[in-house]
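Student: here is my input, please return the structure:
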Amino acid sequence: MGTTRVTIVGGGILGLSLAHHLSSTGFAVTLLEKEPTWAAHQTGHNSGVIHAGPYYKPGSLKARMCLAGNRSMTAFAREHGIPYETVGKLIVATSESEIPRLDALAERATANGVTCRLISMEEAREYEPHLGGLKVLRVENTGIVDYRAVSAKFAELATANGANLVSGTRARGIRSSDQGVTVEHDLGQESSDLLINAAGLHSDTVARMAGIAPGVRIVPFRGEYYELAPQSQNLVRGLIYPVPDPEMPFLGVHLTRMIDGTVHAGPNAVLALAREGYRWSDISPRDVFGTVTFPGFLKLAAGNVRTGAQEVLRSFSKRRFARDLARLVPEITPADLVRSGAGVRAQAIGRDGKLIDDFSIHQTQNQIHILNAPSPAATSALEIARHIAQLVVSPRTR
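Tutor: Here you go, the predicted model:
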């Protein structure tokens, strides 16, 4: 039997991790990326956190892969000289009503195998002297890294293993048969035994192009960031997060010291008007139409009108942004915030209006589609690659 040929669509951290892993284990890999650079979208616009996994449902792919990914990503950075730091994270209850949720989160984190402990405010202020709040969960193994640098190293290693990484070419058509899969793209076509869809924001589109009915739609949510002004960066030493509201789809604005020493504040979460909509002025009528006509989105929107309105108001109001951050660090004022960049999260939504909570991977005879891989996908990139490699060598239809 000859070498298995694999075509990967998508050059973010997952596609590049797959190219690295599969090429190192004997597969003939071609990767196609529509942008001229690697990690141009979700990977290149996130907060650079190596998550430890306190939030996720015990036993889920997210819970298992995040815990393992925390270790493997840290080890990878260390092995290849990529700057990283294990800074830990404080999750802060700022009201009496949040304390039971924090206690429940501590139980879930422990069930997931996360190294964490509830600490007093006195001890918490040894880590973060300017912290506000009533009670704190300390998550020890949370870290920070530059995922663009990680992605570049994956690309370098994959190329050294013989993988053919092709940027600046968009997949235009996909034909599948019992003999394999052919991807037509801007620079020609690529035939292989297996297609892996790691297209992130466009993963559902690529799945439909390949003849798969994904059953979900990717809805883009833009997360907007501020930075603390240079004179205010001393207010935060590491990572400070609020207690997540189980009724809300995202974590809420938080404070993250980046690997370059800057402190990012955010993100909020507003519907993006394009799959790559990093600003309000980035509008794709096609993307908007696809979102608002999807039954699942209408159901999601109907149940989150108030939350959505608050996120939009915060998008346009530095004062509101600062007010929410001041729940965590009371000294923060609007004068401490400087507008920074934004990222767009690819969130899969089912037809029932529910957010797909776990990683979602759909497999057929000669195709594997990663249909939902939001945070902590970057943390878990090596683990997701190993998981998919097992599907490749032990194929089964899902």
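
Student: going by C-alpha atoms from here, please, whenever you check contacts or count neighbours.
Tutor: OK.

Student: what segments of the protein are helices?
Tutor: 13-24, 61-79, 99-111, 121-127, 147-160, 203-209, 285-292, 295-303, 305-316, 318-326, 381-393 (DSSP state H).

Student: can I get these in a markdown table with mean neighbour count?
Tutor: Shown next, in a markdown table, are the helices of the chain (neighbours: other Cα atoms under 10 Å):
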| stretch | mean neighbour count |
| --- | --- |
| helix 13-24 | 27 |
| helix 61-79 | 20 |
| helix 99-111 | 17 |
| helix 121-127 | 16 |
| helix 147-160 | 20 |
| helix 203-209 | 21 |
| helix 285-292 | 15 |
| helix 295-303 | 16 |
| helix 305-316 | 15 |
| helix 318-326 | 19 |
| helix 381-393 | 19 |
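
Student: which of those sits closest to Arg217?
Tutor: Nearest of the helices of the chain to Arg217, taken as Cα to Cα: helix 203-209 at 6.1 Å.

Student: what packs against that closest one?
Tutor: In terms of contacts (3 or more Cα pairs under 8 Å, 6 or more residues apart in numbering; DSSP states H and E), helix 203-209 is packed against strand 171-177, strand 194-197, strand 216-228, strand 367-372.

Student: in TSV: those strands, plus mean neighbour count.
Tutor: Below are those laid out as TSV (neighbours: other Cα under 10 Å):
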stretch	mean neighbour count
strand 171-177	16
strand 194-197	25
strand 216-228	25
strand 367-372	25
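
Student: now those strands in a markdown table, with distance to Leu298?
Tutor: Below are those laid out as a markdown table (distance: least, Cα to Cα, whole Å):
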| stretch | distance to Leu298 |
| --- | --- |
| strand 171-177 | 29 |
| strand 194-197 | 27 |
| strand 216-228 | 11 |
| strand 367-372 | 19 |
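
Student: out of these, flag the one nearest Arg125.
Tutor: strand 216-228 (19.3 Å).

Student: quick one: which of the helices and strands packed on helix 203-209 is nearest Arg108?
Tutor: Going by Cα to Cα, the one of those nearest Arg108 is strand 367-372, 22.3 Å.

Student: can you state the direction angle for that closest one and strand 216-228?
Tutor: Going by axes from the mean of the first three to the mean of the last three Cα atoms, to 10 degrees, strand 367-372 is angled at 50 degrees with respect to strand 216-228.

Student: I have a second one here; can you model it like the first so I can compare?
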Amino acid sequence: MADETVGVVGAGIVGLATAREIALSRPGTRVVVFEKEPEVSRHQTGHNSGVVHAGIYYTPGSLKADLCVRGVALLREYCQDRRLPYQEIGKLVVAVREDELGRMENLYQRARNNHVPELRRISREEIRELEPHAGGIAALHSPRTAITDYPAVARAFARDVVASGGEVRLGFPVTSIATVAGGIEVGSGQDRVRVDRLILCAGLQSDSVARLAQDRPEPRIIPFRGEYMLLRPDRTDLVRGLIYPVPDPRYPFLGVHFTPRVDGSVEVGPNAVLALAREGYRRSRISPRDLLGLAAYPGAWKMAAQHWRTGVKEYRGSFFASAFMKDAGQYVPEVGVRDVVRGGAGVRAQALDRDGTLVDDFRIPWARFGRITAVRNAPSPAATASMAIAEHITAVVFEDA
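Tutor: This next block holds a predicted model:
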């Protein structure tokens, strides 16, 4: 018999990394992962662009900064040990206008404070040496930024959990969470599983699952769909590494960029449009329940009042490829509408506070109540940082043990 059983809700990369960390670092503890889908990594992890972020963007001292930098080292070692894809193809963060140079310099200083390795400022001429088809007047070059296959990593984490005596219960949508004598009862329809501790890593459903456990209602999850174009196969040679814009500091999104994938394809995107369903990977997917929940939340209206102009611009790019590619063409001028086809899409679980603020930093964990711990905001770079996040959650959960 196990000394203790720990439940983890959610078989995305954060939930699986956490389950794995507990199983390996707490001998005698049995871990059970609860996942509503028939396979792991179906949502944010399975629609991830595959970028291993180096830590350029994040506020020094924030959880994002600290856990991203630690997570890169852990992930690199894990991928090498398991022979999973891990390619350091490098990244350029490109300024195309003079008014972006100040923001680029701020990024450089932030990245230095975060100990991003080998980052340097480069000139227009040096950009062309690295990316002969790129535009821009100056850039930051991060040669250690990498790409990987996050669904493959998540599947490896799941195998580690099972090999350590744990269980990944697929097709188990959590519909109830109740505190009972000496533990917690996790329900799915008529099924009941008792655990001693429970960790909520439910991604797009994190606020809904937290409410089952009587957690506070905020922050609320607002789904943003990120849509991609794909370079045609005969045009992928125009891009060697990752090419990113200088991001707008008002938003937690990084803007439309060029992303080579480990399969040899090159994505262009994503945009960021409000999805009409939490799992709305297509424009046609509409959930009345999700829309009603959005309309009833004051923070959503305050966000809309602040950012509606940007929202209109993003939707225009969603419907018109020419508008989408207009921004992208600043960074690789030779790429136009005829060089791309529609690609896939992901949905980002963006936490929103009641005052309309888009939550930037991780809220990991955001709440502990009894033997339940809730993760309430884990967007990018959560995949990069997943193994470090797992260490952090495990330390918090067992600090009283």
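
Student: circling back: save the helices of structure 1 as TSV, and put in distance to Asp193 of structure 1 too.
Tutor: Formatted as TSV, the helices of structure 1 follow (distance: least, Cα to Cα, whole Å):
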stretch	distance to Asp193 of structure 1
helix 13-24	13
helix 61-79	26
helix 99-111	40
helix 121-127	52
helix 147-160	19
helix 203-209	16
helix 285-292	31
helix 295-303	34
helix 305-316	44
helix 318-326	50
helix 381-393	10
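
Student: so which of the ones you listed is nearest Leu228 of structure 1?
Tutor: helix 318-326 (10.3 Å).

Student: out of the helices of structure 1, nearest to His362 of structure 1?
Tutor: The nearest among those, by Cα to Cα, is helix 203-209 at 9.4 Å.

Student: contacts for that closest one next, please.
Tutor: Outside helix 203-209 of structure 1, the residues that touch it by Cα atoms under 8 Å, 6 or more residues apart in numbering are 171, 173-174, 197, 199, 213-214, 216-218, 369-371.

Student: would you turn those residues into TSV with distance to Trp280 of structure 1?
Tutor: Output for these, formatted as TSV (distance: Cα to Cα, whole Å):
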residue	distance to Trp280 of structure 1
Ala171	27
Gly173	30
Ile174	32
Asn197	28
Ala199	23
Ala213	30
Pro214	28
Val216	25
Arg217	21
Ile218	19
His369	30
Ile370	28
Leu371	25
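
Student: which one of those residues is nearest Ala326 of structure 1?
Tutor: Ile218 (32.6 Å).

Student: quick one: residues contacting that closest one.
Tutor: Listed by Cα under 8 Å, 6+ apart, the contact set of Ile218 of structure 1 reads 201-204, 346-349.

Student: number of nearby residues for the alignment partner in structure 1 of Gly135 of structure 2?
Tutor: Correspondence of Gly135 of structure 2 to structure 1, assessed by TM-score structural alignment: Gly132. When neighbours are counted by other Cα atoms under 10 Å, Gly132 of structure 1 registers 20.

Student: how close does the residue nearest to the spatial centre of structure 2 sit to Val33 of structure 2?
Tutor: For structure 2, Ser380 is the residue whose C-alpha lies nearest the centre (Cα atoms, centre = their mean; 3.2 Å). Distance of Ser380 of structure 2 to Val33 of structure 2, computed by Cα to Cα, to the nearest Å: 22 Å.

Student: equivalent analysis for Arg169 of structure 2, please.
Tutor: 6 Å.

Student: Arg328 of structure 1 against Thr94, yeah?
Tutor: Not Arg; residue 328 of structure 1 is Leu. Yes - contact criterion Cα atoms under 8 Å: Leu328 of structure 1 and Thr94 qualify, at 7.1 Å.

Student: shared neighbours, these two?
Tutor: 132-133, 242.

Student: neighbours of the aligned residue in structure 2 for Val87 of structure 1, just the number please.
Tutor: Alignment note (TM-score structural alignment): Val87 of structure 1 maps to Ile89 of structure 2. By the criterion of other Cα under 10 Å, Ile89 of structure 2 has 16 neighbours.

Student: dump the residue contacts of Ile89 of structure 2.
Tutor: Contacts of Ile89 of structure 2 by Cα under 8 Å, 6+ apart are 143-147, 240-242.

Student: now for those: which two are most distant?
Tutor: Between any two of the contacts of Ile89 of structure 2, the greatest separation by Cα to Cα is 13.9 Å, found for Arg144 and Arg240.

Student: wait, what's in contact with Gln330 of structure 2?
Tutor: 96, 135-136.

Student: actually Lys299 of structure 1, not the one I typed
Tutor: Contacts of Lys299 of structure 1 by Cα under 8 Å, 6+ apart are 352-353.

Student: how about it, what's its partner in structure 2?
Tutor: Match for Lys299 of structure 1 (TM-score structural alignment): Lys302.

Student: also Ala269 of structure 1?
Tutor: Ala269 of structure 1 maps onto Ala272 in structure 2, by TM-score structural alignment.

Student: what does Gly59 of structure 1 align to in structure 2?
Tutor: So, by TM-score structural alignment, Gly59 of structure 1 is matched to Gly61.

Student: can you give me the neighbour number for that match?
Tutor: Gly61 of structure 2: 11 neighbours (other Cα under 10 Å).

Student: check the gap between it and Gly55 of structure 2 for me.
Tutor: 11 Å.

Student: need the counterpart of Glu185 of structure 2 in structure 1.
Tutor: For Glu185 of structure 2, the residue aligned by TM-score structural alignment is Thr182.

Student: just checking, that match touches Ile174?
Tutor: Yes - the criterion here is Cα under 8 Å, and Thr182 of structure 1 meets it with Ile174 at 5.7 Å.

Student: contact partners for the nearest residue in space to the match of Glu185 of structure 2 that is not next to it in sequence?
Tutor: In space, and not counting its chain neighbours, Thr182 of structure 1 is closest to Ser191: 4.2 Å by Cα to Cα, 6 or more residues apart in numbering. Taking Cα under 8 Å, 6+ apart, we find Ser191 of structure 1 in contact with 7, 180-183.
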